[in-house]
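> A predicted structure for the sequence below; I have some questions about it.
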Amino acid sequence: MNFDFAFAWSIVPELLQGLLVTVQVVLLGFLLAVLVGLLLALAQRALGKLLPRLCRAYLSFFRNTPLMVQLYVLFFALPLAGLTLPAFSTGVIGLGLYYGAYIAEAFRGAIDGVPAGQWQAARALDFDPATTWRRIILPQTVKPMLPILGNYLIGMFKETPLLAVITIPELFQAAKQVAGMTYRYNEPYTLMALMFLLISVPTSLFFNYLERRRHV
């Protein structure tokens, strides 16, 4: 089947609508994942045994089960328990909870990498725990976290086709609908791939730029 540039141009608006949904759900899911990851990393250092154990259970579940299964549970199983969420919200929460488990481990590694002298200096200066975390420890986790966060953000964009299973009209779903209605596959899927590249490449360059700025 030949590539029809006129047809490809005619379906660009429909695919752009799907791209907009993709960007929205990924950015919101990424913010949630960073928040969840940070909270989990801090909770793992909490005193006592219960909270760290709960965190380990969370990490084990979300890191060892497929994202698609988690999306199915959120979208199809939770309504059986009386909790129904819109598809868009389910996608955001699903991505956030799933990637939050991975980002938590990255945060934990970055926190463990802070030299012991920094903690000792904070105690010597009689800083309270909140000040120690906010002004000394967490700022030092930013530099090692930047490339990791960039990789996970790009990974989230590549996972968005899974959101089609819960009826979110993201980019892959839009391309699939065009292909199903027109029986032309080259144009919608080629444009979809190009649009993913237009998102992923600048995102990677942006995080590389931030990482270089941190070294200046």
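The structure has been received and is ready for your questions. Numbering: from 1, shown residues only.
> Please count neighbours and contacts with C-alpha atoms only from this point.
Will do.
> mind listing the helices for the chain?
Listed in chain order, the helices of the chain (DSSP state H) span 5-43, 50-63, 67-72, 87-112, 116-124, 129-132, 138-159, 171-182, 186-215.
> now for these, which one comes closest to residue 165?
Nearest of the helices of the chain to residue 165, taken as Cα to Cα: helix 67-72 at 7.9 Å.
> quick one: contacts of the closest one?
With contacts defined as Cα atoms under 8 Å, 6 or more residues apart in numbering, helix 67-72 is touched by 90, 91, 94, 95, 98, 162, 163, 165, 166.
> Number of residues surrounding residue 155?
14 (other Cα atoms under 10 Å).
> mind listing what it touches?
If you count contacts by Cα under 8 Å, 6+ apart, residue 155 has none.
> ok, and here's another one to check against it:
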Amino acid sequence: MKIWDWSYVWEVLPYLYRGAILTVEATLLGFAIALVLGLIFALIRQSRNRYISTAMAEMVEFIRSTPLLLQVFFVYFVGPQFGIFIPAWIAGIGMLGLHYAAYCSECYRAGIENVEGGQWEACTALNLSRQRTWRAIILPQAIPPIAPTLGNYFIGMFKDTPILAAIAILEMLQEAKNFGAENYRFIEAITMVGFFYLVFSLVASALVQAISLWLVRRYHLQ
């Protein structure tokens, strides 16, 4: 019996293609949710109301301190017991986004707190509204330094998508497992999955570096 058979490599590719499309879609949609929710969480934590900011901080800490798989299981399997029925795709993407939003919010918060206090004082002296202060002054200075960290979370989310298989979403790794079970050949399928994850991570890392450099030039070197 051959250890490696190229014929199985070509045979598994259609399976991996289907799974790869779903994996990439899950990553892009989940990360879009994480970026938006993370920023909202970070802004709420800047609230002048101590009770609101504290409640938000506790919620973020709770999400970060519990496993993603447990959160997905709770929403998808426990939710129906309370009359909450969420399709697997929505539950999986939603929890990916929410889980990583907690991490992104801490990243945003670090960037915001890194902005010099004099910037706030200058905005107040110029009588700028709070909304314009955030949009035009604070966030453009806070986001470029944290772009590499956000990019790392993007790559991390991509590598966490196999968790979706736990609620019957056929992402790439699950497709490879199904192929292996049907053909009694796992080495080619699993190896090709690893190769795809490696290539995607390297490409994503290069894109993150390019975007980070562009942001720094756009907001700091003009």
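Structure received. Just so it is clear, the structure is predicted and the values come from calculations on it, not from any experiment.
> TM-score for this pair?
In this superposition the chains share a TM-score of 0.97, using TM-score structural alignment, normalised by the length of the first structure; 216 aligned residues with a Cα RMSD of 1.1 Å.
> returning to that earlier point: highest average neighbour count across the helices of the first structure?
Highest mean neighbour count among the helices of the first structure (mean count of other Cα atoms under 10 Å): helix 87-112, with a mean of 22.
> Distance to residue 2 of the first structure for the contacts of helix 67-72 of the first structure - can I get that in TSV?
TSV is the format used below for the contacts of helix 67-72 of the first structure (distance: Cα to Cα, whole Å):
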residue	distance to residue 2 of the first structure
90	38
91	35
94	38
95	37
98	40
162	28
163	30
165	30
166	32
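> how about the helices of the first structure in TSV, adding distance to residue 80 of the first structure?
Below are those laid out as TSV (distance: least, Cα to Cα, whole Å):
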stretch	distance to residue 80 of the first structure
helix 5-43	24
helix 50-63	21
helix 67-72	12
helix 87-112	15
helix 116-124	48
helix 129-132	41
helix 138-159	26
helix 171-182	26
helix 186-215	35
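> closest one to residue 78 of the first structure among these?
Minimum separation from residue 78 of the first structure across the helices of the first structure (Cα to Cα) falls at helix 67-72, 9.0 Å.
> Quick one: distance of the closest one to the chain centre.
14 Å (Cα atoms, centre = their mean, to the nearest Å).
> how much does it stray from the second structure?
Helix 67-72 of the first structure, aligned to the second structure and superposed, deviates on average by 0.5 Å (mean Cα distance after the TM-score superposition for the first structure).
> again, but for stretch 10-24 of the first structure
Here the mean offset of stretch 10-24 of the first structure against the second structure after fitting is 0.7 Å, by mean Cα distance after the TM-score superposition for the first structure.
> returning to that earlier point: mind checking the helices of the first structure for the one nearest to residue 81 of the first structure?
Smallest distance to residue 81 of the first structure across the helices of the first structure (Cα to Cα): 13.7 Å, for helix 67-72.
> what range in the second structure matches the closest one?
Aligned using TM-score structural alignment, helix 67-72 of the first structure spans residues 68-73 in the second structure.
> Run through the residues that contact residue 95 of the second structure.
The contact partners of residue 95 of the second structure, taken as Cα under 8 Å, 6+ apart, are 68, 71, 72.
> could I get the residues you listed as JSON lines with distance to residue 218 of the second structure?
Converted to JSON lines, these look like this (distance: Cα to Cα, whole Å):
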{"residue": "68", "distance to residue 218 of the second structure": "35"}
{"residue": "71", "distance to residue 218 of the second structure": "38"}
{"residue": "72", "distance to residue 218 of the second structure": "38"}
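> Going by distance to residue 4 of the second structure, which of these wins?
Using Cα to Cα, these come closest to residue 4 of the second structure at residue 68, 34.5 Å.
> excluding its backbone neighbours, what's nearest the most centrally placed residue in the second structure?
Against the mean C-alpha coordinate of the second structure, by Cα atoms, centre = their mean, the closest residue is residue 31 at 3.8 Å. Nearest residue to residue 31 of the second structure, sequence neighbours excluded (Cα to Cα, 6 or more residues apart in numbering): residue 97, at 5.8 Å.
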